[in-house]
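>>> Got a predicted structure plus its sequence, pasted below:
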Amino acid sequence: MNRRTFNPDQIRQLETNPHVTSVSDCTIQYNGEFKVHAVRENLAGKRPIEIFEESGFDLLVIGKQTANEALKRWRRTYRMYGEEGLLNDRRGKSNLGGRPKQDESVERRLAKAEARIKYLTAENELPKKARSSRKRGETPSLTATERYQAINMVVQKLSSGRFVTELCTLAEVSRSGYYAWIARRDIDSLREERDYADYLLLKRVHDRHNGRLGYRGLYMEILDLSGVPMNHKRILRLMRKFGIVTKIRRQNAYRKLAKATYEHRTVPNHLNRRFNQEEPGKVLVTDITYLRIGSGQNVYLSCVKDVATREILAHHVSTSLRMELVLHTTKKLEERLQGNIHPEAMIHSDQGFHYTHPAYQARIREMGMVQSMSRRGNCLDNAPMESFFGHLKDYVDYSLASDLDEVCAMVDAYIDYYNCERRQWKLQKMTPAQYRSHLIAA
């Protein structure tokens, strides 16, 4: 509380200001026009100190705290009563619903009854929100915010705040809580407007990717789009608030394509889930998946992925599961590497008959790579490749393709997007191609 007192010279100085009506040893009375002007300037963005200095006040005399407290008090009066409340000094008046006199008049009792009827009517107009925590058969009650809304509706209808205390007692809420809710409305309104604007941005980005981006993908897309990051916790809150749901792929058990013959040989799991690699080309993973196109035919996709950069280095699409599927993939991989094979290069796969076949194993040895295999029936040992196939099937609507050429074009377009445009959270928010350049430079 401000305990500043004024000496006779300061009182004479303050009395010369046209915005002051009277001055005592410790208080200053301002005229209503100055209060209205000060509130308008403050709402326009000016600080209280600037407003008082421009109006001829010496802040060394009245104090900066006095200016701030005065504007805070005037803004509160302005929110509740408008300019009329500032022009007519309301301090000391009992028209805010204070304690009733013992000898109430008939008119006041009728007015209180009317206020009670209007409150009950307003309460009935508000929606009753049934909550899961309530017992069955229990009458749903209004929240504190809904009761404040009902009280405010009555005050607006009566165009008076005379019965606020009675209405708060009737609604079983505190009077201070009601006025605190009044003061928060503007802040809450601004927050809601900002949330809705950010929701529209999130919704636009989310829809552009067919609802397949999670909060991390949205974070990176918005950062790339606007250059300004949006906190990932805020993105999660807005997604829950406005019901933005990401499509999540369901697990599809890998079907064994064929049983290995006695000529097929498995190799140990040299990789052993060491997926955190920092050298491009050192550890590669490979696998095959199938895509059922619109004609009902199964098309098979074979891919090779770099574990360090998460980049798809080679892929091949075929309508047949013959050995040529993986042999063509290894040929494309060799062309992509152009002889720059890491001295400790390793290629990891599952125990499918393609990878246990003598022809494939001989080809890997010719390329100078060590072969590694997952344990039997354990898809998590080849998780990076399974993850890519899951994202591809989420993004590419291959069921619309009618032949091999169309599905090849779809797969080629997605792999280009995946390698060069799709940012990944664990790649320092870079694309695989950017991250490869980053690792090479490091």
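Nice, I can see it.
>>> Only C-alpha atoms from now on, for both contacts and neighbour counts.
OK.
>>> Now do stretch 34-46: everything it contacts.
Residues outside stretch 34-46 that contact it (CA atoms under 8 Å, 6 or more residues apart in numbering): 19, 48, 51, 71, 74-75, 78, 83, 86-87.
>>> Can you select the buried ones from those residues in PyMOL?
Burial among the contacts of stretch 34-46 is assessed by 16 or more other CA atoms under 10 Å; the matching PyMOL selection reads:
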select buried, resi 19+48+51+71+74+75+78+83+86
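>>> Tell me who's in contact with P343.
Under the criterion of CA under 8 Å, 6+ apart, the contact list for P343 reads 282, 368.
>>> likewise P280?
Contacts of P280 by CA under 8 Å, 6+ apart are 306-309, 436, 439-440.
>>> Columns distance to L321 and secondary structure on top of the contacts of stretch 34-46, output as CSV?
Shown next, in CSV, are these (distance: CA to CA, whole Å; DSSP: H, G, I helix; E, B strand; the rest coil):
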residue, distance to L321, secondary structure
H19, 91, coil
P48, 78, helix
I51, 81, helix
L71, 79, helix
W74, 80, helix
R75, 76, helix
Y78, 78, helix
E83, 82, helix
L86, 84, helix
L87, 87, helix
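>>> ok, back up a step: just the buried residues of the contacts of P280.
Buried members of the contacts of P280, counted by 16+ other CA under 10 Å: 306-309, 436.
>>> Quick check, A345 in contact with V285.
No: with contact defined as CA atoms under 8 Å, A345 does not reach V285; the gap is 10.9 Å.
>>> Which one of those two is surrounded by more residues?
V285 (26 against 16; other CA atoms under 10 Å).
>>> and which of the contacts of stretch 34-46 is nearest M367?
P48 (76.5 Å; CA to CA).
>>> quick one: that closest one and G32, what's the gap?
16 Å (CA to CA, to the nearest Å).
>>> this is the comparison structure:
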Amino acid sequence: MNAKDEQFAFIHAYSDQYPITKLVEITSVSRAGYYKWFARKGQNIQDRKDESLLPYLIKIFNEHKGTYGRKRIKMELENQYDMMVNEKRISRIMRKYGLRCKIRRKRCKHKPQPYGEIPNVLNRKFKAIKPGKKLAIDITYAKVAKGFQQWVYVCAIKDLFNQEIVAYSMGTSQNMRLVYRALEKLKKRRFAKGALLHSDQGVQFTNPGYRKRLKTMGLIQSMSRRGNCWDNACIENFFGHVKTELPCFFQPETVHEVQEAVEAFIYYYNN
């Protein structure tokens, strides 16, 4: 075995414990060279290593009636045989030799929506024939590069008739005041009596104070189904524009600069 083969064998011997990139750094061979070597010679070495470990895996697997997966087999190898084996290697050998753990079935409990059932009145019917009839609300964020605060949060309300952002507020916390300020701005705009205001299931929009405020304003609340972002795609589309296009126009760094940039972008987007 020449010097390079010895280094490749060294990398392979410790590849279960350390990343290949790190092992290559402490040798004089390349990562690409190691993979070429492994394709030529390493497979046979790996097979022999797997075969030497296989009897222990089968013994533990059978002792526990096939209920042990890679994590518990790893623990058992350490406790019974004082063998330290990487979980990924155990998983690969189990797949290779058809040792399938009897996985417990995960039971998903469908939790009720907070504060009662809020219907999805909008139901992805995003087209509106009149302004101020169908509105959507949500919260997004913009990164702050300098200063103590990391994010500026934006609560925006969109009119689905012409895709205009008709009200918005910004702040360094996504609390209820952020949402209420946006609703106060919406009050100053015209919207139809009994207009629909759609949101996702964020905690701000299931808050009793928020729901009470919508009733006071004469708005009908609509809410997306649990875990279904497409139900509120109309405003998610706007947030996608903000995150993709705003950096093309502005390079804000401080909280104040970010707020000014978002405000300028909303004006640009609306017009």
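Looks like it arrived, so ask away. Quick caveat, the model's predicted, so the values are computed rather than measured.
>>> How alike are these chains, TM-score-wise?
Overlay of the two chains. TM-score (TM-score structural alignment, normalised by the length of the second structure): 0.55; 158 aligned residues with a CA RMSD of 2.2 Å.
>>> Turn the contacts of stretch 34-46 of the first structure into JSON lines, columns for distance to Y262 of the first structure.
Converted to JSON lines, the contacts of stretch 34-46 of the first structure look like this (distance: CA to CA, whole Å):
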{"residue": "H19", "distance to Y262 of the first structure": "103"}
{"residue": "P48", "distance to Y262 of the first structure": "89"}
{"residue": "I51", "distance to Y262 of the first structure": "92"}
{"residue": "L71", "distance to Y262 of the first structure": "90"}
{"residue": "W74", "distance to Y262 of the first structure": "91"}
{"residue": "R75", "distance to Y262 of the first structure": "88"}
{"residue": "Y78", "distance to Y262 of the first structure": "90"}
{"residue": "E83", "distance to Y262 of the first structure": "94"}
{"residue": "L86", "distance to Y262 of the first structure": "96"}
{"residue": "L87", "distance to Y262 of the first structure": "100"}
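>>> out of the contacts of stretch 34-46 of the first structure, which one sits closest to L301 of the first structure?
Out of those, the member with the shortest distance to L301 of the first structure (by CA to CA) is R75, at 67.7 Å.
>>> Apart from its neighbours in sequence, what residue is nearest the closest one?
Closest residue in space to R75 of the first structure, ignoring its immediate chain neighbours: V39 at 6.1 Å, by CA to CA, 6 or more residues apart in numbering.
>>> What helix or strand is that neighbour located in?
Element membership of V39 of the first structure, judged by DSSP states H and E, is helix 32-43.
>>> which residue ranges form the strands in the stretch 151-271 of the second structure?
151-159, 164-171, 196-199, 220-223 (DSSP state E, counting those that start in this stretch).
>>> of these, which approaches K71 of the second structure most closely?
For the strands of the stretch 151-271 of the second structure, the distance to K71 of the second structure is smallest for strand 151-159, at 38.2 Å, taking CA to CA.
>>> The closest one vs the first structure, average distance?
Superposing on the first structure and averaging over aligned pairs (mean CA distance after the TM-score superposition for the first structure), strand 151-159 of the second structure comes out at 0.7 Å.
>>> Onto which residues of the first structure does that strand map?
Under TM-score structural alignment, strand 151-159 of the second structure corresponds to residues 298-306 of the first structure.
>>> Checking the residue most central in space within the first structure next. Helix, strand or coil?
Centroid-nearest residue in the first structure, with CA atoms, centre = their mean: I235, separated by 0.9 Å. Counting by DSSP: H, G, I helix; E, B strand; the rest coil, the backbone at I235 of the first structure sits in helix.
>>> if I look at the equivalent of L196 of the second structure over in the first structure, how far off is Y360 of the first structure?
When the first structure is aligned by TM-score structural alignment, L196 of the second structure is paired with M346. Here M346 of the first structure is placed at a distance of 14 Å from Y360 of the first structure (CA to CA).
>>> Same check on T319 of the first structure?
In this view, T319 of the first structure and Y360 of the first structure are 19 Å apart by CA to CA.
>>> out of everything not next to it in sequence, what's closest to the residue nearest to the centre of the first structure?
In this structure, I235 of the first structure finds its nearest non-sequential neighbour in Y215, 6.2 Å apart by CA to CA, 6+ apart.
>>> you'd agree that neighbour is up against L238?
No: assessed by CA under 8 Å, Y215 of the first structure is found out of contact with L238, at 10.0 Å.
>>> contacting residues around V267 of the first structure?
Counting by CA under 8 Å, 6+ apart, V267 of the first structure has contacts 371-373.
>>> Could you report the neighbour count for the counterpart of E257 of the second structure in the first structure?
Aligned counterpart of E257 of the second structure in the first structure: E406 (TM-score structural alignment). When neighbours are defined as other CA under 10 Å, E406 of the first structure has 14 of them.
>>> Ignoring the adjacent residues along the chain, who's closest to the aligned residue in the second structure for Y360 of the first structure?
Matched across to the second structure, Y360 of the first structure falls on Y210, judged by TM-score structural alignment. Excluding its sequence neighbours, the residue lying closest to Y210 of the second structure (CA to CA, 6+ apart) is Q204, at 7.1 Å.
>>> who's in contact with the residue nearest to S372 of the first structure when sequence neighbours are not counted?
In space, and not counting its chain neighbours, S372 of the first structure is closest to H348: 4.5 Å by CA to CA, 6+ apart. Neighbouring residues of H348 of the first structure by CA under 8 Å, 6+ apart: 271, 283-286, 371-374, 382.
>>> Adding distance to E125 of the first structure, write the residues you listed out as TSV.
Formatted as TSV, the contacts of H348 of the first structure follow (distance: CA to CA, whole Å):
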residue	distance to E125 of the first structure
L271	66
V283	66
L284	65
V285	63
T286	63
Q371	72
S372	70
M373	68
S374	65
N382	59
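>>> Cheers, nothing more for now.
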